[in-house]
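Enquirer: let me see the structure of the following:
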Amino acid sequence: MEGLRQSLFAPAASSVFLVAGIAAAVKEQVGARYSAKDDEGNKLYTHPYSPWIEIDPKYKDQADKAWRAFKMCENVKEWAFFSMPLPWVIAVFGGSLPYVEDSYVSYFLGVTSVLYGYANYQFIYGYLESPEKRLTGFKLRMRVFFLWLSGSAVSLLGYGLIAAGIRSP
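Expert: Purely as a prediction, here's the structure:
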């Protein structure tokens, strides 16, 4: 059992980073939406969030921030959904590649998971400021995603060659 825990620690930690990113995005989105108030202190948006409701133009800045926060939150959730399986695929099949030990796979996943979390942080708080400031985090997160996607594909190919009897373990 200890061996299983050790080999699955990195992808499990990666999953925690992804879910923590979602939680941070939801928290910020809800905060932006409920902090948008008129001059009398009434909330500009009801629950559930309805961005199509017309808001008085004098509250445009608050409405724009709430809309950006909503789009940011949806983006973080979508990319977490796309990304979540990839560290698990790498963790399970990455060790089947020539010269790749399980410890290398764990280190790789540890470093890239921290990078993904950092990129998400930059994306979330950058997007809340302005659409342009989201790009640094978005680009870094995409690089990690494509690294995971490529690593998953190569790992599956490596194992597939072993399973087909084309290459020995």
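Enquirer: when you work out contacts or count neighbours from here on, use the C-alpha atoms and nothing else.
Expert: Noted.
Enquirer: and Leu109, what element?
Expert: helix 102-129 (DSSP states H and E).
Enquirer: same for that helix, what does it pack against?
Expert: helix 2-35, helix 60-83, helix 85-93, helix 135-163 (3 or more Cα pairs under 8 Å, 6 or more residues apart in numbering; DSSP states H and E).
Enquirer: list the buried residues of it.
Expert: Across helix 102-129, burial judged by 16 or more other Cα atoms under 10 Å covers 102, 105-106, 108-110, 112-128.
Enquirer: how distant is that helix from the center of its chain?
Expert: Put simply, helix 102-129 sits 8 Å off its chain's centre (Cα atoms, centre = their mean, to the nearest Å).
Enquirer: any idea of the angle it forms with helix 135-163?
Expert: 150 degrees (axes from the mean of the first three to the mean of the last three Cα atoms, to 10 degrees).
Enquirer: next one: the residue nearest the centre of the chain from Gly31, what distance?
Expert: Geometric centre of the chain, nearest residue: Ala80, 3.9 Å, by Cα atoms, centre = their mean. For Ala80, the distance to Gly31 (Cα to Cα, to the nearest Å) stands at 21 Å.
Enquirer: ranking the helices and strands packed on helix 102-129 by burial, who's on top?
Expert: helix 85-93 (a mean of 22; mean count of other Cα atoms under 10 Å).
Enquirer: ok, and what's touching that helix?
Expert: Helix 85-93 has contacts (Cα atoms under 8 Å, 6 or more residues apart in numbering) with 7-8, 10-12, 14, 102, 105-106, 109, 148-149, 151-152, 155-156, 158-159.
Enquirer: measure Gly126 to Phe146 for me?
Expert: 21 Å.
Enquirer: same question but for Ala10, I mixed them up
Expert: Distance from Ala10 to Phe146, by Cα to Cα: 18 Å.
Enquirer: again, but for Trp79
Expert: 12 Å.
Enquirer: then Ile124?
Expert: Distance from Ile124 to Phe146, by Cα to Cα: 20 Å.
Enquirer: I have a second one here; can you model it like the first so I can compare?
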Amino acid sequence: MTAPRRANPIYEWILEHPRLDYALPLVLILAGAIFHNVPTPTDNDRLYLVAGVSTVAGLVMTAATFVCTLTYQSSNVLMNHVRLAYATTLRRNWVSIIVRSFVAAIAPVCTLAFAFPSWVAVAASLVSLVLICQAFARAVFWMVYTLFMQDASSARPQIEAPELSLP
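Expert: Here you go, the predicted model:
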């Protein structure tokens, strides 16, 4: 019998530390601050960009909330084991996904509400777009993982508890 295949330790480490996803947006924020004199879109285009990014972020947050519910409400034995064994990792990932989606939806709108310069609105929209993509990738990973566990659970024979015979 062969030993079970172990996942890549780097991959596992990335899954356990969702805060790493903030590295690329921080680079974009710094680049936006350095290159803020670059020509920016017109006011109309800026409104479309902000509205589009905020809408997509809201849709990602809705999908992520659904997948989170699917993960935590699953009643199969394998998923229960995963929830118990990896409670901290799951909690970190789902909190990160939902908070990131919320921030990505609100940040571009705040740049319009508080009349920031155009380059700030564009930078916030681009950072939000990166946050949305990362949150969506993590949500899809956990959805695939949950659905795989559902399939694996249905493929394995169910062991039923024997009936008790009471005197």
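Enquirer: give me the TM-score for these two chains.
Expert: Once superposed, the chains reach a TM-score of 0.48 (TM-score structural alignment, normalised by the length of structure 2), with 107 aligned residues with a Cα RMSD of 3.3 Å.
Enquirer: which ones are touching the residue nearest the centre of structure 2?
Expert: Central residue of structure 2 (Cα atoms, centre = their mean): Ala135, 2.7 Å from the mean position. By Cα under 8 Å, 6+ apart, the contact list for Ala135 of structure 2 reads 60, 96-98, 100-101.
Enquirer: would CSV of those with distance to Met79 of structure 2 be doable?
Expert: Output for these, formatted as CSV (distance: Cα to Cα, whole Å):
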residue, distance to Met79 of structure 2
Val60, 23
Ser96, 20
Ile97, 20
Ile98, 21
Arg100, 25
Ser101, 25
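Enquirer: top of those by neighbour count?
Expert: Counting neighbours by other Cα atoms under 10 Å, Ser101 leads those with 28 neighbours.
Enquirer: following the chain past the one helix or strand that one maps to, name the next helix or strand.
Expert: In this structure, Ser101 of structure 2 is located in helix 87-113 according to DSSP H and E. Next in sequence after helix 87-113 of structure 2, counting helices and strands by DSSP H and E, comes helix 118-155.
Enquirer: now that next one against helix 87-113, angle please.
Expert: Using the same axes, to 10 degrees, helix 118-155 of structure 2 lies at 150 degrees relative to helix 87-113.
Enquirer: for helix 118-155 of structure 2, buried residues please.
Expert: 118-132, 134-136, 138-139, 142-143, 146-147, 149-150.
Enquirer: which other helices and strands contact the helix or strand containing Tyr11 of structure 2?
Expert: Using DSSP H and E, Tyr11 of structure 2 sits within helix 9-16. For helix 9-16 of structure 2, the packing partners by 3+ Cα pairs under 8 Å, 6+ apart come out as helix 87-113.
Enquirer: can you give the distance of the helix it packs on from its chain's centre?
Expert: On Cα atoms, centre = their mean, the centre of helix 87-113 of structure 2 falls 8 Å from that of its chain.
Enquirer: what are the buried residues along that helix?
Expert: Buried-residue list, helix 87-113 of structure 2, by 16+ other Cα under 10 Å: 89-90, 93-94, 96-98, 100-109, 111-112.
Enquirer: against which helices or strands is it packed?
Expert: helix 9-16, helix 43-73, helix 118-155.
Enquirer: nearest to His81 of structure 2, of those helices?
Expert: Counting by Cα to Cα, His81 of structure 2 lies closest to helix 118-155 out of these; the figure is 10.2 Å.
Enquirer: can you verify my assumption that Ala119 of structure 1 contacts Phe145?
Expert: No - counting by Cα atoms under 8 Å, Ala119 of structure 1 sits too far from Phe145 to count as a contact (10.8 Å).
Enquirer: tell me, how many residues neighbour Tyr72 of structure 2?
Expert: 13.
Enquirer: what about the residue nearest to it when sequence neighbours are not counted, which SS state?
Expert: Closest residue to Tyr72 of structure 2 apart from its sequence neighbours, by Cα to Cα, 6 or more residues apart in numbering: Arg83 at 7.5 Å. The assignment at Arg83 of structure 2 comes out as helix when based on DSSP: H, G, I helix; E, B strand; the rest coil.
Enquirer: contact partners of stretch 137-151 of structure 2?
Expert: So stretch 137-151 of structure 2 is contacted by 64, 67-68, 70-71, 76, 78-79, 93-94, 97 (Cα under 8 Å, 6+ apart).
Enquirer: now which of those residues would you call buried?
Expert: Burial by neighbour count, 16+ other Cα under 10 Å: within the contacts of stretch 137-151 of structure 2 this picks out 64, 67-68, 71, 78-79, 93-94, 97.
Enquirer: could you work out the most separated pair of these?
Expert: Leu78 and Ile97 (23.0 Å).
Enquirer: name the nearest residue to Ala57 of structure 2, sequence neighbours excluded.
Expert: Ala105 is the one closest to Ala57 of structure 2 (Cα to Cα, 6+ apart), at 4.9 Å.
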